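K.L.:
would you be able to build a 3D model of this:
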Amino acid sequence: MRTRKIFLFIFLVGICKNIQAQDSSFLSMLNDSVAAHAKTTYVTGTFKGNHIVNMQTVESPAKGAMYFLIMHRFGALNSGAYNLFGLDNATLRLGFDYGITDLLSVGVGRTSLDKAFDGYVKYKFVRQTDGSNKIPVTADILLGVSNYTQRYPDKPYLDASYRTVYTAQFLVARKFKKYSLQIVPTFLHYNLVPTAQDANNIFAIGIGGRVKLTNRMSITSEYNYLPPNQIVSMTVYNSLSFAWEIETGGHVFQLVFSNSQGMTEPYYITRTAGSWANGDIYFGFNISRNFNITKHAKLK
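P.N.:
Next comes the predicted model:
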């Protein structure tokens, strides 16, 4: 009888160990399956709008959404009391962006400076994610064209082809907890330049960021560095801009201070004639509004 009890005990212990091993194997398989089918979480709201100040961001409208932007710059603050410190003068840009898909958007704009039209295509090919399969950055490529239509009676040779500038940008950004950073290498091609010593092909690099103060307020800034000896016929300063950003229920409002009067790439990168040290500061604002043309469309 004693021997039977011993064999029965050994038998029961073996069964328990086998069940435990099967349960462990099953739980391991279940965990692997959950991990494999875990939904990727994309990071959103790296920036509140399509522009840090003048510089484009990695943000774009979602499929079917329309993004409307007003960019306004007064004259230079050092223009004196007679011009009300620049408030008597103004430069304006109106822009529209449309989301073809969540990753692909197009935009058009018109600036009063030189009566210039601009258009571009932006494609987001990398998106920052959270989770186990983490992607650290969001990256876009932007291709644009600009053409100014200001009439110069003394320069009849300036047809449309001579007035055109092409832009290519690679935008890479990362969102942290309270701030976001972006770096933007830029290539510009001018069909016509002022002198033979000026380069038709221009390379520059910009960096910008956003620091979140509250849920609705941020400080944004950007700096665009133009390497020397590319433009020699005029004095060009590197563009430095700051903005106080306020979100007001569907609108994003920015109070802007910049040494650049122009608001598109060919102007603020290669035509910034103002210097912060000399008081050539242009005060202004940006106002943006996102319209949900189709259901659930929003800024991506």
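
K.L.:
CA only for contacts and neighbour counts going forward, please
P.N.:
Will do.

K.L.:
can you tell me the closest non-neighbouring residue to residue 212?
P.N.:
Sequence neighbours aside, residue 218 is the residue nearest to residue 212 in space, at 4.4 Å (criterion: C-alpha to C-alpha, 6 or more residues apart in numbering).

K.L.:
let me know how buried the one you found is, in neighbour terms.
P.N.:
Neighbourhood size, residue 218 [other C-alpha atoms under 10 Å]: 20.

K.L.:
and residue 179, by the same measure?
P.N.:
17.

K.L.:
doesn't residue 13 fall inside a strand?
P.N.:
No - Residue 13 is assigned helix when assessed by DSSP: H, G, I helix; E, B strand; the rest coil, not a strand.

K.L.:
would you mind measuring from it to residue 4?
P.N.:
Computed as C-alpha to C-alpha, to the nearest Å, the residue 13 to residue 4 distance reads 14 Å.

K.L.:
cool, residue 186 as well?
P.N.:
Look at residue 186 and residue 4: by C-alpha to C-alpha, they are 85 Å apart.

K.L.:
more crowded one of these two?
P.N.:
residue 186 (20 against 9).

K.L.:
so where does that one fall, helix or strand?
P.N.:
Using DSSP states H and E, residue 186 falls within strand 179-190.

K.L.:
same question, residue 205
P.N.:
Applying DSSP H and E, one finds residue 205 within strand 201-212.

K.L.:
next, the buried residues of that strand.
P.N.:
202, 203, 204, 205, 206, 207, 208, 209, 210, 211, 212 (16 or more other C-alpha atoms under 10 Å).

K.L.:
elements contacting that strand?
P.N.:
Packing partners of strand 201-212 (3 or more C-alpha pairs under 8 Å, 6 or more residues apart in numbering; DSSP states H and E): strand 179-190, strand 217-225.

K.L.:
residues in contact with the strand holding residue 186?
P.N.:
The contact list for strand 179-190, computed with C-alpha atoms under 8 Å, 6 or more residues apart in numbering, reads 46-47, 57, 164-175, 200-212, 266.

K.L.:
mind running it again at 6 Å?
P.N.:
165-174, 200-212 (C-alpha atoms under 6 Å, 6 or more residues apart in numbering).

K.L.:
one more, please, to line up against the first structure:
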Amino acid sequence: MERENDYSHILEKVLNDVEDLEKGVLFTCIKTMIPTNADEIIQHFLISPSGSYSDDLQVLTQASFFQPILKRIDPIANVRNIFPISGMIEASINFSRSLTPKSSAGVIVIVALLLIGTYFVRFNPFGKSLSEEKIDRASKASESTAPYTKEPLNLCLIIPCNRIIGSLRGTISEINLLPEEAAGLVNSSIYFLGTTDDYSSRIELNNNWEELPEGDDLFVQLHVPNGGDLIKLDLKRSLSRAVSNQEGITIQKKGLLKDLNGLQNFNRA
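P.N.:
Below you'll find the model as predicted:
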């Protein structure tokens, strides 16, 4: 019962924060509910900080994870003369135009909960095995107690283009990065590799990356002047924390991947 009261308190706070907003309700919900992972979730689902109620509901229909649900349930609903889910969402969007922000806030909170739950099921950051947890704790301990050797390192990242939005799009256009900007790139990656080589010479890249076509992946090679032992880190969260303490990071190379050849040595994020 105490835990249920905690949940009720959290949801009550979220509702109070968003009930008077006309735009950016879903964005604010996620920022409030889970601040530590909010940026990754917002980037993954392309949630706008100024999205309307309609925009926020459309996130469900545009999210790839929702399509199998629509494909399975909509035909059943049609046969049984029930309103299909996709039709319900569309009707909700139309109906939302007559609702006040307070009336619609509760619906968007439910959408936020669904997206957060789906994200954690998909990427499972807290569902690691005990051995993985021990490795992560060991990584944290080594980060805090052992200084990194002052040797240069190249950090190669694979980032889906559909994650590169907002400030992240500006970051990849830069050469010299702040530590938090480099950590943001690490957080958005799906594969990463630390190496002392120029790894970009081993893979085929399309240098016309500026349009960032959805469905493609961007290769980014960072140069870390004093990266040293970063090469030993194989968990993304540990790497991101370590990179956030590094100065002088620059983007050496970037381009769209033509294929997946050459990625067999990468760590999966």
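
K.L.:
tm score of chain vs chain?
P.N.:
The TM-score (TM-score structural alignment, normalised by the length of structure 2) is 0.23; 107 aligned residues with a C-alpha RMSD of 6.2 Å.

K.L.:
of the helices and strands packed on strand 201-212 of structure 1, which is nearest residue 146 of structure 1?
P.N.:
Closest approach to residue 146 of structure 1 among those (C-alpha to C-alpha): strand 179-190, 9.8 Å.

K.L.:
following element in sequence after the helix or strand where residue 122 of structure 1 lies, please.
P.N.:
Secondary structure from DSSP H and E places residue 122 of structure 1 in strand 116-126. For strand 116-126 of structure 1, the following helix or strand on the C-terminal side (DSSP H and E) is strand 129-130.

K.L.:
next secondary structure after that next one?
P.N.:
strand 138-148.

K.L.:
what angle separates that next one from strand 116-126?
P.N.:
170 degrees (axes from the mean of the first three to the mean of the last three C-alpha atoms, to 10 degrees).

K.L.:
okay, the angle between strand 138-148 of structure 1 and strand 179-190?
P.N.:
Here the directions of strand 138-148 of structure 1 and strand 179-190 differ by 40 degrees (the same axes, to 10 degrees).

K.L.:
give me the helices and strands touching strand 138-148 of structure 1, please.
P.N.:
Judged by 3 or more C-alpha pairs under 6 Å, 6 or more residues apart in numbering; DSSP states H and E, the packing partners of strand 138-148 of structure 1 are strand 116-126, strand 164-175.

K.L.:
out of those, which one sits most buried?
P.N.:
Of those, the one with the most neighbours on average (mean count of other C-alpha atoms under 10 Å) is strand 164-175, at a mean of 21.

K.L.:
can you list contacts of that one?
P.N.:
46, 137-147, 180-191.

K.L.:
report the angle between that strand and strand 201-212.
P.N.:
Going by the same axes, to 10 degrees, strand 164-175 of structure 1 makes 30 degrees with strand 201-212.

K.L.:
if we can go back for a sec, surely the residue nearest to residue 212 of structure 1 meets residue 211?
P.N.:
Yes - contact criterion C-alpha atoms under 6 Å: residue 218 of structure 1 and residue 211 qualify, at 5.5 Å.

K.L.:
and the helices in the stretch 201-300 of structure 1?
P.N.:
265-268 (DSSP state H, counting those that start in this stretch).

K.L.:
related to what we said a few turns ago, buried set for the strand holding residue 186 of structure 1?
P.N.:
179, 180, 181, 182, 183, 184, 185, 186, 187, 188, 189, 190.

K.L.:
switch those over to JSON lines; also include distance to residue 69 of structure 1.
P.N.:
Formatted as JSON lines, the buried residues of strand 179-190 of structure 1 follow (distance: C-alpha to C-alpha, whole Å):
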{"residue": "179", "distance to residue 69 of structure 1": "23"}
{"residue": "180", "distance to residue 69 of structure 1": "21"}
{"residue": "181", "distance to residue 69 of structure 1": "22"}
{"residue": "182", "distance to residue 69 of structure 1": "20"}
{"residue": "183", "distance to residue 69 of structure 1": "22"}
{"residue": "184", "distance to residue 69 of structure 1": "21"}
{"residue": "185", "distance to residue 69 of structure 1": "23"}
{"residue": "186", "distance to residue 69 of structure 1": "22"}
{"residue": "187", "distance to residue 69 of structure 1": "24"}
{"residue": "188", "distance to residue 69 of structure 1": "23"}
{"residue": "189", "distance to residue 69 of structure 1": "25"}
{"residue": "190", "distance to residue 69 of structure 1": "26"}
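
K.L.:
pull the most distant pair out of those residues.
P.N.:
It's 179 and 190 that sit farthest apart of the buried residues of strand 179-190 of structure 1, by C-alpha to C-alpha, at 34.9 Å.
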